[in-house]
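Colleague: mind looking at a prediction? Sequence and model below.
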Amino acid sequence: MKKLLSIIVVLLAAAAATLYFSPTALLASTQSLERHLAGLSTQDIQVDEFNIRYYEGGPADAETILMLHGFGGNRDTWLRFSRELTARYHVIALDLPGFGESSKPDVSYDVASQVERLHGLIQALGIRKLHLIGNSMGGHIAALYSARHGDEVLSLALLNNSGVTTPTKSEMFQRIQRGEPNPLVVRKPEDFDVLMHFVFATPPAMPEPLKRHFAQQSMANREHYDRIFAQLRERYVPLEPELPKIQAPTLLLWGDQDRVLDVSSIEVMKPLLHKPSVVIMQNCGHVPMLERPAETAQHYQDFLDANRG
């Protein structure tokens, strides 16, 4: 028994040392475990000048769900959410061009450009029909794609999406209008905590070394993100004229505590859609698939089941 306790103590000490001295290694191990639990593997595909990295899993002959992350995010956004879906669906979660480990050439990453890149990717993957789901900026892209390439879209799910002028301005846009820094861009280490409290109603517990690691990663990309955010604003495509073109059943899912994009967006979008469904999650922020992945996935599965066929 003493020998077993000694081994456990050594292992815990080793884990603590790994976390402190190499958060990158710990993060890689954690992501590998999450991928395994979700039944996903990492893939790459070249589409025009972009090498696009993505996760893929689930039965190859099942219906495809394609997932699009938000501004500053990446494909890991969907890991725990995907865990609930890969038994029944062919799941693809992208690093959108310009984000994550996909190519980042010096081009525009406005929503309309991303829609056409997405169309090229879907054609390259040989997908004829799919379910689209997107969060924030990814929801804006998914909605515009569904309006412009609707014959490919079986259903659309928009989670706290951008793209509409809301009756109530969100805290983020109030800050930006006052000339304050964009809270989604990390410029100094302490900004990472600000970001976490801004996008989550209840931020997840995270060891300090991992916080520092994520802060450093985000700070390294701040100029790139500032440039993309400016492009999104300068080449903004409003969804109000586009939403009536969408024929697919559409889920509008929002966290009621979203400080990035106000929940009143639903009041604008619902009357413009042909087949809307609405879910408002209480005490939840801007990224419900991260904050409450199993619950969000259940809402999404209920939506898919209700609209099957």
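Modeller: Arrived safely, thanks for sending.

Colleague: when you work out contacts or count neighbours from here on, use the C-alpha atoms and nothing else.
Modeller: Fine.

Colleague: double-check that Ile133 belongs to a strand.
Modeller: Yes: under DSSP: H, G, I helix; E, B strand; the rest coil, Ile133 sits within a strand.

Colleague: count of neighbours near Ile45?
Modeller: Per other CA atoms under 10 Å, the neighbour tally for Ile45 reads 14.

Colleague: so who does the closest residue to Val268 other than its chain neighbours touch?
Modeller: Nearest non-adjacent residue to Val268, counting by CA to CA, 6 or more residues apart in numbering: Thr166, 6.8 Å away. Residues touching Thr166, when contacts are defined by CA atoms under 8 Å, 6 or more residues apart in numbering, comprise 262, 264-265, 267-268.

Colleague: do a quick rundown of the helices in the stretch 1-150 of the chain.
Modeller: Secondary structure of the stretch 1-150 of the chain (DSSP state H, counting those that start in this stretch): helices located at 2-21, 23-38, 79-82, 111-125, 137-148.

Colleague: what about the strands in the chain?
Modeller: Along the chain, counting by DSSP state E, strands occupy 40-47, 50-57, 64-68, 90-94, 130-135, 153-159, 250-255, 276-281.

Colleague: pasting the second one now:
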Amino acid sequence: MVLKVQIDNYCFSYCSEGDSNHPTILFLHGFMGNRFEFKQAIAVLSKQFHCVAIDLLGHGQTSAIDQRTDQDVFYTIQSSAYFVIKFLDLLRVDCCFLVGYSMGGRLALYLTIHFPQYFHRVVLESASAGLSSAEVRSDRLAKDLQIATKLETGDFRLFLENWYQQSIFANLRSHPHFAQMLEQRLNNSPAQLSRSLRNLSTGMQPSLWEKLSENEIPLLLIAGELDPKFVQINRQMQKLCKFSQLEVIPSCGHNIHFESPNLFIEKIKTFFVL
């Protein structure tokens, strides 16, 4: 069932499962995902928690009510965080658990650092603290702008097939339900995804590395063994953040909650019930 709530000029779509009297977990999907990203995990966790998953701006069925004000500024990480906090306020969720994957993980870390009063504990799956160098951010943004143009002008299915040829998704491609996941991605709008990528790119995001030492919210950092880049990134994050712990999941790449859902659920339950 699709639920909707209006925040300023936007209509946000989300789903809610479990008893609302139980502790709430908010799930933030990755790039090209939607509110169904964590469907398998939510089916299990909703027995103990109130699970809420949102379509972030540019994804799923979240959209602008008045297209004339559908401006790029609303797609930045700062504005995305603002919308998430307004969403929690509208749902009257004073404090909750938070789970973010990849792009949603970067947003989750931004929320944790800038709005710590809203979160008990946070799980970051295959996430980063951004890019510390302005030069590296500029290079990354240039690459993402090229990708955004391909999204707008090319065949969307072909784009997806090429996207998942990246080495970090090698294990994911052999998953028996990979084809179904690909079909779900096709429910997004290429134009809106392009706008999201242009403005929520790691190249656009302010670095959060220097803020990690200030964080006091317990973090569970999860990375896949077959995703060495993010294993290294998360090891660096763990060293800087004393309230964090790292789990490297065996035989998994970038998308752990899809490749190994049972182990992913186990890690979350253990971390959230401590």
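Modeller: The structure has been received and is ready for your questions. These figures come from a predicted structure and were not determined experimentally.

Colleague: could the strands of the first structure go into a markdown table alongside distance to Leu12 of the first structure?
Modeller: A markdown table is the format used below for the strands of the first structure (distance: least, CA to CA, whole Å):
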| stretch | distance to Leu12 of the first structure |
| --- | --- |
| strand 40-47 | 28 |
| strand 50-57 | 31 |
| strand 64-68 | 36 |
| strand 90-94 | 33 |
| strand 130-135 | 37 |
| strand 153-159 | 39 |
| strand 250-255 | 37 |
| strand 276-281 | 37 |
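
Colleague: relative to His197 of the first structure, which of those strands is closest?
Modeller: Closest to His197 of the first structure of the strands of the first structure is strand 250-255 (CA to CA; 13.8 Å).

Colleague: in the closest one, what counts as buried?
Modeller: For strand 250-255 of the first structure, the neighbour count (16 or more other CA atoms under 10 Å) marks 250-255 as buried.

Colleague: rebuild the residues you listed as JSON lines, extending it with distance to Pro238 of the first structure.
Modeller: JSON lines is the format used below for the buried residues of strand 250-255 of the first structure (distance: CA to CA, whole Å):
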{"residue": "Thr250", "distance to Pro238 of the first structure": "17"}
{"residue": "Leu251", "distance to Pro238 of the first structure": "19"}
{"residue": "Leu252", "distance to Pro238 of the first structure": "17"}
{"residue": "Leu253", "distance to Pro238 of the first structure": "19"}
{"residue": "Trp254", "distance to Pro238 of the first structure": "19"}
{"residue": "Gly255", "distance to Pro238 of the first structure": "22"}
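
Colleague: center of the first structure, which residue is that?
Modeller: His69 (2.4 Å; CA atoms, centre = their mean).

Colleague: from what I can see that residue touches Ile141, true?
Modeller: No: between His69 of the first structure and Ile141 there is no contact under CA atoms under 8 Å: 9.7 Å.

Colleague: list residues touching both of those two?
Modeller: Gly134.

Colleague: hang on, the earlier thing: just put the helices of the stretch 1-150 of the first structure in CSV and tack on distance to Phe229 of the first structure.
Modeller: Listed next are the helices of the stretch 1-150 of the first structure as CSV, based on distance: least, CA to CA, whole Å:
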stretch, distance to Phe229 of the first structure
helix 2-21, 33
helix 23-38, 27
helix 79-82, 25
helix 111-125, 11
helix 137-148, 10
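
Colleague: nearest to Pro276 of the first structure, of the ones you listed?
Modeller: Nearest to Pro276 of the first structure, of all those, is helix 137-148, at 12.5 Å by CA to CA.

Colleague: which residue numbers in the second structure does that closest one align to?
Modeller: Counting by TM-score structural alignment, helix 137-148 of the first structure lines up with residues 103-114 of the second structure.

Colleague: so how far does that stretch sit from its counterpart in the first structure?
Modeller: In the superposition against the first structure, stretch 103-114 of the second structure averages 0.9 Å from its aligned positions (mean CA distance after the TM-score superposition for the first structure).

Colleague: contacts for that stretch next, please.
Modeller: 28-31, 77, 80-81, 98-100, 118-119, 122-130, 200, 208, 211-212, 215, 217.

Colleague: among the residues you listed, which ones are buried?
Modeller: Among the contacts of stretch 103-114 of the second structure, the ones that count as buried by 16+ other CA under 10 Å are 28-31, 77, 80-81, 98-100, 118-119, 122-130, 200, 208, 212, 215, 217.

Colleague: cool, thanks, talk later.
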